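*Asks:* Predicted structure and sequence below. I'll ask about it afterward.
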Amino acid sequence: ANLLDFSDGSFIVQTIHSVSFPRLAVIFLHGQSFNSKKWEELGTLALLSENGYRAIAIDLPGENKLQGETALPIFLGYILSGRVAFLQQVFKELGLQQPVLISSSMSGRYSIPFLLASGEQLKGFVPIAPVGTKDFTTQQYQQVKIPTLIIYGERDTGLGTQSLQSLQQIPKSRVVMLLGAGHACYLDKPQEFHKALLNFLGELK
């Protein structure tokens, strides 16, 4: 894990060896009760690196389980503008230009506001049953211009189907439902998740 220091705190960046000339940068946000380490344990970061992508997973503010302490001030997690600014700062610090953003569950508090405010800074978006989708309007989603892959589990009748109703308003969106999977569908069906993700990334220009 690499520690990235900010002026107002620090957070863990968990990353697998980057390739010399990456096809794209892909940044992963974690769900509640997890941290960036989960994407490494799942083999996702290594798989993407093997396929030529720069794969990075970060800890969200207040979720820094690796250090055992709160990273950035936790209020950033509750102020919408602060969440957008946090991701913008992460992209700047890591030198990311138009990465693909992968966001599961609780991290929707960060990714959805960022998508609607600064979506042009992304090459693509992969929401996995994120929270907070109902806080915004159909018109806002219809203005999103980037390719979006919506992934959710068949058995996730809560956030999965709820977020789908909002996210499918994005014009360039497609949906992958992982059969037999629950809310953390990428953990229940990792092979199917990885296949869908790699197919989507391979189509981005």
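*Replies:* Cool, got the structure. This structure is a prediction, so every number in the text was calculated from the model and none was measured.
*Asks:* Could you use CA atoms for every contact and neighbour count after this?
*Replies:* OK.
*Asks:* Please enumerate the strands of this structure.
*Replies:* When assigned using DSSP state E, the strands of the chain occupy the ranges 2-6, 9-15, 25-29, 54-58, 100-104, 124-128, 148-153, 173-178.
*Asks:* Could you dump those into a markdown table with mean neighbour count and distance to Ile74 added?
*Replies:* Putting these into a markdown table (neighbours: other C-alpha atoms under 10 Å; distance: least, C-alpha to C-alpha, whole Å) gives the following:
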| stretch | mean neighbour count | distance to Ile74 |
| --- | --- | --- |
| strand 2-6 | 13 | 14 |
| strand 9-15 | 20 | 10 |
| strand 25-29 | 23 | 16 |
| strand 54-58 | 26 | 15 |
| strand 100-104 | 23 | 19 |
| strand 124-128 | 25 | 23 |
| strand 148-153 | 25 | 28 |
| strand 173-178 | 17 | 32 |
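*Asks:* Same list, those, but as TSV with distance to Lys134 please.
*Replies:* Listed next are these as TSV, based on distance: least, C-alpha to C-alpha, whole Å:
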stretch	distance to Lys134
strand 2-6	31
strand 9-15	29
strand 25-29	19
strand 54-58	25
strand 100-104	15
strand 124-128	14
strand 148-153	15
strand 173-178	17
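*Asks:* putting a second one here so we can go through both:
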Amino acid sequence: MAKSADLQAADLLRDIPDNSLDLVQEAFTVFIRESLPPFNYHVKGTILLLHGQAYTSYVWQNSNMMQIFSAMGFHCIAPDLPGQGRTEGTGIADKEKPRFFSLLIDTLYLKRVIVVAASMAGQYILPLLPDFRITCLVAIALSDSKMPPERSSVIKTPTLVLWGDKDTSLGPICASNLKNLPFVKLIKIPSATHACHESNPKYVQTVILNFLDLITEYDLI
């Protein structure tokens, strides 16, 4: 893990570059935000951050999540999902969302990726599991988390499930639905609402970084 001095030296207020990515097969131009580790450090891994229904990729920048993760050695990419933010094109049907996300990973030429997904983004990521490209998942109060036992038993992807202690809807449901995954850790975030990454970002960042540090020790990233 990067030294605390690295975090102290990093400019966390620097602008997050805006960019766009053409997904030709889907007729989408996807708006993305991207941040890299400072000082030309070795990149530990790439994190794809997927926002929830009422948000855009800006939530990951506004909470300093991207800046913190990059200061600690990770390449971060946060797209505006279809139908939201600055991504061109209309929204897509729920059944098409996993295919869209899979194509996004391929278009970014990512062989291995860490996924941090919130709320509605469960529709994009959960149907893909298990997927050899996805090294681990941080599931923040994901929607559409119900799956039959015979499917959950084969998902070996290391998964961290987070939800706020004030969340009375999707968070507890997600925790209950995913608690039987073979490699899962469940953590309730104190003083946090449904969007716990926004209401208690420092706590969430700490938990996620420690989780990624543990995964790194086992050479999974």
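*Replies:* All right, it came through fine. Just so it is clear, the model here is predicted, and its values are computed rather than measured.
*Asks:* Identify the residue of the first structure aligned to Leu50 of the second structure.
*Replies:* In the first structure, the residue paired with Leu50 of the second structure according to TM-score structural alignment is Leu29.
*Asks:* Contact partners for that match?
*Replies:* For Leu29 of the first structure, the residues meeting the contact criterion (C-alpha atoms under 8 Å, 6 or more residues apart in numbering) are Ser36, Ala57, Ile58, Asp59, Leu60, Leu101, Ile102, Ser103, Ser104, Ser107.
*Asks:* nearest to Lys189 of the first structure, of the strands of the first structure?
*Replies:* strand 173-178 (7.0 Å; C-alpha to C-alpha).
*Asks:* so what corresponds to Leu209 of the second structure in the first structure?
*Replies:* Under the alignment (TM-score structural alignment), Leu209 of the second structure pairs with Leu198 of the first structure.
*Asks:* what's the nearest residue to its match if we skip its chain neighbours?
*Replies:* Excluding the flanking residues, the one nearest Leu198 of the first structure by C-alpha to C-alpha, 6 or more residues apart in numbering is Leu48, at 7.7 Å.
*Asks:* Give me the aligned partner of that neighbour over in the second structure.
*Replies:* For Leu48 of the first structure, the equivalent position in the second structure is taken to be Phe69, counting by TM-score structural alignment.
*Asks:* burial of its match, as a residue count?
*Replies:* 22 (other C-alpha atoms under 10 Å).
*Asks:* correct me, but it touches Cys76?
*Replies:* Yes - counting by C-alpha atoms under 8 Å, Phe69 of the second structure touches Cys76, with 7.3 Å between them.
*Asks:* what sits against the residue nearest to the spatial centre of the second structure?
*Replies:* Against the mean C-alpha coordinate of the second structure, by C-alpha atoms, centre = their mean, the closest residue is Val116 at 1.4 Å. If you count contacts by C-alpha under 8 Å, 6+ apart, Val116 of the second structure has them with Ile47, Leu48, Leu49, Leu50, Leu137, Val138, Ala139, Ile140.
*Asks:* what do we get in the first structure for it?
*Replies:* Match for Val116 of the second structure (TM-score structural alignment): Ile102.
*Asks:* Ala129 of the first structure versus that match, what's the distance?
*Replies:* Computed as C-alpha to C-alpha, to the nearest Å, the Ile102 of the first structure to Ala129 of the first structure distance reads 11 Å.
*Asks:* repeat for Ser107 of the first structure
*Replies:* 10 Å.
*Asks:* The two - which one has more neighbours?
*Replies:* The residue with the greater number of neighbours, taking Ser107 of the first structure and Ala129 and applying other C-alpha under 10 Å, is Ala129; the counts read 30 against 24.
*Asks:* which residue packs closest to the more buried one, ignoring adjacent ones?
*Replies:* Nearest to Ala129 of the first structure is Gly160, by C-alpha to C-alpha, 6+ apart, at 4.5 Å.
*Asks:* That neighbour matches what in the second structure?
*Replies:* In the second structure, the residue paired with Gly160 of the first structure according to TM-score structural alignment is Gly171.
*Asks:* from what I can see that match touches Gly164, true?
*Replies:* Yes - under the criterion of C-alpha under 8 Å, Gly171 of the second structure is in contact with Gly164, at a separation of 6.8 Å.
*Asks:* what is in contact with these two at once?
*Replies:* Taking C-alpha under 8 Å, 6+ apart as the contact rule, Gly171 of the second structure and Gly164 both touch His194.
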